[in-house]
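Chemist: here's my sequence, what's the structure:
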Amino acid sequence: MPSRYVYVGMPEEVLFETESTHSRAEIAAYLRSVADRLDDDGSVSLRAGEESLEMQVPGNLTFEVKAERETSSGASADELSLEFELEWDEGADGGDARGGELSIE
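Modeler: Below you'll find the model as predicted:
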């Protein structure tokens, strides 16, 4: 008899979301801009069309890096993704959540 697992986590509220196609150079510029804001005071402004959001990123937070392959059951090719996620508790200055040294080359 197969087992079924149901994940019940905290509800998620999407505060800002955008998705569009860009060149690698354009995406690198976006990432550099975020890195500069993190190096500065942690204030990050996100804007796309009429949508905008201001966030204050704390000094300590969790950094998740994930590479995935989404397999296709049809004739289309598999989809690969590389995700970078910054996560912290609202109102806190983050914790010391270290999962080993990360190297991105």
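
Chemist: for the rest of this, base every contact and every neighbour count on C-alpha atoms.
Modeler: Noted.

Chemist: from residue 13, how far off is the spatially most central residue of the chain?
Modeler: Nearest to the mean C-alpha position of the chain, by C-alpha atoms, centre = their mean, lies residue 85 at 2.8 Å. For residue 85, the distance to residue 13 equals 15 Å [C-alpha to C-alpha, to the nearest Å].

Chemist: next: residue 92.
Modeler: 18 Å.

Chemist: more neighbours: which of those two?
Modeler: The residue with more neighbours, out of residue 92 and residue 13, is residue 92; 12 against 6, by other C-alpha atoms under 10 Å.

Chemist: skip the chain neighbours and tell me the closest residue to that one.
Modeler: residue 58 (7.4 Å; C-alpha to C-alpha, 6 or more residues apart in numbering).

Chemist: another sequence for comparison is provided below:
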Amino acid sequence: MPEEVLFKSESRRSREEIAAYLRTVADSLDAGNAITLKRGDESTTLDPPARPTFEVKAEREGPADGPGELSVEFELEWDEDGGGEAADGELEIE
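Modeler: A predicted model of the protein is given here:
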């Protein structure tokens, strides 16, 4: 299935700024509200269901014998038609 990017933003931010963005998302999820992503005159609003799939991924990209780029990704996924549910064990973040 082809992927359509609805919104993308990538920029260097302080840890505090990133935490503030994540808190805003967490507060919207807690309240059962939609999430609106905005940059300039571009915006996209998504309304996650009550139980979306939550994916956490830690990656290292680069050569096996040298320094690479590390990343951690947090992703919410759900079917537009509301179906489907996956479970993969209990997540813990310390």
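
Chemist: can you give me the TM-score here?
Modeler: After superposition, the two chains reach a TM-score (TM-score structural alignment, normalised by the length of the second structure) of 0.90; 93 aligned residues with a C-alpha RMSD of 1.7 Å.

Chemist: quick one: map the residue nearest to the centre of the first structure onto the second structure.
Modeler: Aligned against the second structure by TM-score structural alignment, residue 85 of the first structure finds its counterpart in residue 75.

Chemist: what about residue 81 of the second structure, neighbour count?
Modeler: Neighbours around residue 81 of the second structure, by other C-alpha under 10 Å: 6.

Chemist: ok, the one 5 residues further on next?
Modeler: Here the count is done by other C-alpha under 10 Å, and residue 86 of the second structure has 10 residues near it.

Chemist: what does it align to in the first structure?
Modeler: So, by TM-score structural alignment, residue 86 of the second structure is matched to residue 97.

Chemist: ok, now residue 54 of the second structure?
Modeler: Residue 54 of the second structure maps onto residue 63 in the first structure, by TM-score structural alignment.

Chemist: quick one: contacts for its match?
Modeler: Neighbouring residues of residue 63 of the first structure by C-alpha atoms under 8 Å, 6 or more residues apart in numbering: 84, 85, 86, 87.

Chemist: the same query, at a cut-off of 6 Å, please.
Modeler: Counting by C-alpha atoms under 6 Å, 6 or more residues apart in numbering, residue 63 of the first structure touches 85, 86.

Chemist: which secondary structure element contains it?
Modeler: Using DSSP states H and E, residue 63 of the first structure falls within strand 62-70.

Chemist: if we can go back for a sec, for residue 72 of the first structure, see how far away the match of residue 86 of the second structure is.
Modeler: Computed with C-alpha to C-alpha, the distance linking residue 97 of the first structure and residue 72 of the first structure is 34 Å.
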